[in-house]
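1. Sequence and predicted model, in that order:
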Amino acid sequence: MGAAAHGIRFQRGDGVFLKRTRVSNMTRIEHIDKLMIEDNVYIGHFNLIDSSGGLYIGEGCQVTNYVSLLTHSSHVAIRLYGREYLTRDNHVGYLKKPTRLGKYSFIGPHSVLMPGVELGKGSIVSAYSFVQAGEYPDFAILAGNPARVVGDTREGDAEWLAQNPELHHLYEAWAHD
């Protein structure tokens, strides 16, 4: 069973309507049967969402524009097989790994997340970043090509929460569960 967009609502492959999730009709989703997406998610324009190896997008994530979320890659296999690549099955060097975005994470424009990325909750991937496979901690700020952890979102969040204490309970509701 696949997923479908119905106006501003998004229906997951398991039939659940996500009332607060918005996915641009200009985003390409491949293998939607292997996409698990939670509610309160925003996915902007001109993205490639490859779910063939399994993709989880946690609650509250924002994926901006021109982002590639990948779960497979033939970047090694194509060189190994050359002209014979399309005539063969079960390629050596063909990579397929699940990718996971922790809840309330933000993916900046023009970023690429390779197969096997496990992004912790509350993280930010800065614009134009190339994130290689691996586990990244909760609240990480990643930037660069290749992306590296360059900060912790809780530092900036603390400043905002100090100026807006009425938001503290809302932040704590997701940040500490």
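-> All right, it came through fine. Keep in mind it's a predicted model, so treat the numbers as computed, not measured.
2. C-alpha only now, for contacts and for neighbours.
-> OK.
3. Next, the contact list for the spatially most central residue of the chain, please.
-> When the chain is reduced to its mean C-alpha position, the closest residue under CA atoms, centre = their mean turns out to be Leu101, at 4.7 Å. By CA atoms under 8 Å, 6 or more residues apart in numbering, the contact list for Leu101 reads Tyr56, Ile57, Gly58, Cys61, Val117, Glu118, Leu119, Gly120, Lys121.
4. Use this one as the comparison:
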Amino acid sequence: MTRFSAWKQPTFNRQNLTQWNWMCQHRKNFKLGKNSDIGAFTYINARFGVEIEADVQIGSHCSIYSHNTIDNTKGKVIIKQGAKIGSHTVILPGVLIGKNALIGAHSLVKNDVKDNAVMAGVPVKEIK
């Protein structure tokens, strides 16, 4: 038996919280792939679209924004299959994170990340 043998889509309450204590606003623009895991206290703003493909792991306390009200940037965020995002990471609008990419904890992602890249920092830089 694997960890995700009984994986199901999350359910949301009226405050947009899941049973695992992460939040998504504008859920109609949010897609979550099978076997993906989002840590507690993560915030997702999907106003302009957030797509998380299968087998993605996102740590706790992350923030994913498809709209930034400070400078009014907007754009769909895509996290490709198998990517791993460390806890407390912030992903800004319009970013594509490539297949099997690894983002270190406490990072800021403001530009696209290529497949299989290992990135960390504020802003992220390739470390491998």
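-> Yep, that arrived. Since the model is a prediction, treat every value here as computed from it, not as a measurement.
5. Report the TM-score for the pair.
-> After superposition, the two chains reach a TM-score of 0.85 (TM-score structural alignment, normalised by the length of structure 2), with 117 aligned residues with a CA RMSD of 1.8 Å.
6. Present the contacts of Leu101 of structure 1 as TSV; the columns should include neighbour count, secondary structure and distance to Glu135 of structure 1.
-> Supplementary listing: those in TSV, determined by neighbours: other CA atoms under 10 Å; DSSP: H, G, I helix; E, B strand; the rest coil; distance: CA to CA, whole Å:
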residue	neighbour count	secondary structure	distance to Glu135 of structure 1
Tyr56	18	strand	14
Ile57	22	strand	15
Gly58	22	coil	15
Cys61	26	coil	17
Val117	22	strand	6
Glu118	22	strand	5
Leu119	28	strand	6
Gly120	20	coil	8
Lys121	24	coil	11
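7. Quick check: of these, which lies closest to His75 of structure 1?
-> Val117 (16.4 Å; CA to CA).
8. was I right about that closest one contacting Lys96?
-> No: under the criterion of CA atoms under 8 Å, Val117 of structure 1 is not in contact with Lys96, lying 11.4 Å apart.
9. Quick check: Lys28 of structure 2 is in a helix.
-> Yes: Lys28 of structure 2 sits within a helix when classified using DSSP: H, G, I helix; E, B strand; the rest coil.
10. what number of residues lie near it?
-> As a burial measure, Lys28 of structure 2 scores 12 neighbours (other CA atoms under 10 Å).
11. contacting residues for it?
-> For Lys28 of structure 2, no contacting residues are found, by CA under 8 Å, 6+ apart.
12. quick one: stretch 104-111 of structure 1 aligns where in structure 2?
-> Using TM-score structural alignment, stretch 104-111 of structure 1 corresponds to residues 82-89 of structure 2.
13. In structure 1, what residue spans correspond to helices?
-> With DSSP state H as the criterion, structure 1 has helices at 77-81, 153-163, 168-175.
14. highest average neighbour count across these?
-> Most buried of the helices of structure 1 by mean neighbour count (mean count of other CA atoms under 10 Å) is helix 77-81; its value is a mean of 15.
15. Gln81 of structure 2 contacts Val56, doesn't it?
-> Yes: the pair Gln81 of structure 2 and Val56 passes the contact test of CA under 8 Å, sitting 5.9 Å apart.
16. what is in contact with Val117 and Lys96 of structure 1 at once?
-> With CA under 8 Å, 6+ apart, Val117 of structure 1 and Lys96 have no common neighbours.
17. Please give the number of neighbouring residues around the aligned residue in structure 1 for Trp22 of structure 2.
-> Aligning on TM-score structural alignment places Trp22 of structure 2 opposite Thr27 in structure 1. Thr27 of structure 1 has 18 neighbours, counted by other CA under 10 Å.
18. same check, this time on Trp20 of structure 2
-> By other CA under 10 Å, neighbour count at Trp20 of structure 2 equals 15.
19. and the gap between it and Glu53 of structure 2?
-> When distance is defined by CA to CA, to the nearest Å, Trp20 of structure 2 is 19 Å away from Glu53 of structure 2.
20. and the gap between the residue nearest to the centre of structure 1 and Phe46 of structure 1?
-> Distance, Leu101 of structure 1 to Phe46 of structure 1, using CA to CA: 19 Å.
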